[in-house]
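Q: Sequence below, structure please.
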Amino acid sequence: MSVTIKTPEDIEKMRVACRLAAELLDYLTPFVKPGVTTEQLDKLAHDYMVNVQGSIPAPLNYSPDGHNPYPKSICTSINHVICHGIPNEKPLKNGDVMNIDVTVIKDSYFGDSSRMFYVGEVSDHARRLCKITYECMWKGIEKVKPGAHLGDIGHVIQQHAEKAGYSVVQEFCGHGIGKNFHEEPQVLHYGRAGTGLELKPGMIFTIEPMLNQGKRHLRVLADGWTVVTKDRSLSAQWEHTILVTETGYEVLTISDGTPPKPVFH
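A: Got it, this is the predicted structure:
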């Protein structure tokens, strides 16, 4: 597994791309409300990236091996959609929860982040799932430092999720990122502490746990992209891009509107 250690120049450019991804999510936030379509959100995002940020929407026409090209500029995954939901003309309803996943390319570098959004008034059980998923991401982030192992991240996420009664999706994971959308290493959100790749300063990767309210099993819809829970239970996901520093970590996907780090008791 060859993991690129980023140079100081790479890191500087990644800071910019990742900040832009976070600022795009800030920009979209006030538009997320009942009656709005995800198609409208996609258009807003596309125009903001191209015309305001001077960035390129990475998902648009992205076609990894064997996939038909992804047709939109962001992913919008609602309720029981785990990930890669394709924006469409259906209006959002009061009570929906939605993940918006954005990746921008700026000066050839990729910045990747996602957040959960509440549409109108949402149920307590949906809110709890989103909160625990956010805590899982942060528990994973807090394990990042030189000398730690990828398994430490997966282990703490899985423990926190299962203790709360949720299951962790295992087919999708975090990933290295830089001048490519997806690089080594793969960052699993389950596993054993002390196992896996040792972390070194200059590594950059995403941590993006997906938790289901029911079982972890999934299926992919006929469009080849949309991934849903097999039992149609709710799913949630959060994502940050993380740099391993000399002493710990730096969250690169930070902006004025980024939700604060949770307080663990």
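Q: from here on, contacts and neighbour counts on C-alpha atoms
A: Will do.
Q: Now do the helices in the protein.
A: For the chain, the helices defined by DSSP state H cover 8-28, 38-47, 124-141, 150-163.
Q: Not counting residues beside it along the chain, what's closest to the most centrally placed residue in the chain?
A: Residue closest to the average C-alpha location in the chain (C-alpha atoms, centre = their mean): Glu239, at 3.0 Å. Leaving out its chain neighbours, the residue that sits closest to Glu239 by C-alpha to C-alpha, 6 or more residues apart in numbering is Glu208, at 4.0 Å.
Q: Could you also give me the structure for this second sequence? I'd like to compare it with the first:
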Amino acid sequence: MVEIKTRAEIAAMREAGRIVGIALEATRKVAAIGVSLNELDEVAHAVLREAGATSPFLGYKPSSAPVPFPGVICASVNDVVVHGIPNNYRLRDGDLVSIDFGATLHGWTGDAAITFTVGTPRPSDLELIAATRSALEAGIAAAVPGGRLGDISAAIGAVARGAGYGMPQGWGGHGIGRTMHEDPHVSNEGRPGRGMLLRPGLTLALEPMLIAGGKDRYFTAKDGWTIHTADGSRAAHIEHTIAITEEGPQILTLP
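A: Predicted coordinates:
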């Protein structure tokens, strides 16, 4: 069921989203050569504790997962597309890092992700990040009342495919609000003019995931969570929670 939020509820989601933005900024600030993924997880966890918020990631266990997720961030490095588990891996010069994070405050949730480089960046990584950000911006711009869900999907996919990148099939964004994952699913590729009507009060997490090698194939690691590109090429993942309003789309996960 798709839930339409009131202005007051969207304002409450913005407060949860602000915590998400602060935590992502904090993790990016400390991410440097030699810092472990567990240390980044603890930085984000400290933001939650200070804000009196909880994590929708920690302990989350969909039916497809063998164990509950053990961190408050997903930390995905280089060829990991999404859902990397924080561990003792220490960041190296040139690593490409995606951090996905969520926060729940007073019963409302925000979810966002960033991708960045550590140390000396590869030009190809910077191009991948820029394309992923452009795909997200295109999707947000298409999230207007009177449009269709397929307009968002088509806008994201057009940027990604136009730049020559792959996208993991079946993955995409989602509705969000009282829980992290609500209806509808938002594909990262689709046909304009199709799908449900976009109405003010609809809140979505849009999250393009681009694969540098241009292929769409991926595999799941033995841990049951970590999604790797099948060809070993690098991946980027950028996400915002947004609200569709009469004034246009509004980003809710800014610090």
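Q: circling back: who wins for proximity to Lys90 of structure 1 among the helices of structure 1?
A: Ranking the helices of structure 1 by proximity to Lys90 of structure 1 (C-alpha to C-alpha) places helix 38-47 first, at 7.1 Å.
Q: Give the aligned equivalent of Arg128 of structure 1 in structure 2.
A: In the superposition onto structure 2, Arg128 of structure 1 corresponds to Glu127 when matched by TM-score structural alignment.
Q: how many other residues sit next to that match?
A: Using other C-alpha atoms under 10 Å, the number of residues around Glu127 of structure 2 comes to 13.
Q: what do you get for Gly66 of structure 1?
A: If we define neighbours as other C-alpha under 10 Å, then Gly66 of structure 1 has 7 of them.
Q: The one 5 residues further on now?
A: Each residue near Pro71 of structure 1 was counted by other C-alpha under 10 Å, and the total is 15.
Q: Isn't it up against Asn61?
A: Yes: using C-alpha atoms under 8 Å, Pro71 of structure 1 makes contact with Asn61 at a distance of 5.6 Å.
Q: Please, where are all the strands along structure 2?
A: In order along the chain, structure 2 carries the following strands (DSSP state E): 73-77, 80-82, 96-105, 108-117, 172-175, 182-187, 203-206, 209-211, 218-220, 227-229, 235-237, 240-245, 248-251.
Q: Now render these as CSV, adding distance to Ala135 of structure 2.
A: Shown next, in CSV, are the strands of structure 2 (distance: least, C-alpha to C-alpha, whole Å):
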stretch, distance to Ala135 of structure 2
strand 73-77, 19
strand 80-82, 16
strand 96-105, 16
strand 108-117, 13
strand 172-175, 12
strand 182-187, 12
strand 203-206, 10
strand 209-211, 9
strand 218-220, 20
strand 227-229, 19
strand 235-237, 10
strand 240-245, 12
strand 248-251, 15
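Q: Which one of these lies nearest to Glu15 of structure 2?
A: Nearest to Glu15 of structure 2, of all these, is strand 96-105, at 7.5 Å by C-alpha to C-alpha.
Q: and the angle from the closest one to strand 108-117?
A: Using axes from the mean of the first three to the mean of the last three C-alpha atoms, to 10 degrees, the direction of strand 96-105 of structure 2 lies 170 degrees away from that of strand 108-117.
Q: Based on its surroundings, how many neighbours for Lys90 of structure 1?
A: Each residue near Lys90 of structure 1 was counted by other C-alpha under 10 Å, and the total is 12.
Q: need the contact list for it.
A: With contacts defined as C-alpha atoms under 8 Å, 6 or more residues apart in numbering, the neighbours of Lys90 of structure 1 are 37-39.
Q: Same check on Leu211 of structure 1?
A: Leu211 of structure 1 neighbours (C-alpha under 8 Å, 6+ apart): 129, 133, 161, 166-169, 235-237.
Q: Tell me the one among those nearest to Met98 of structure 1.
A: Distances from those to Met98 of structure 1 were compared by C-alpha to C-alpha; the smallest belongs to Ala236, at 7.7 Å.
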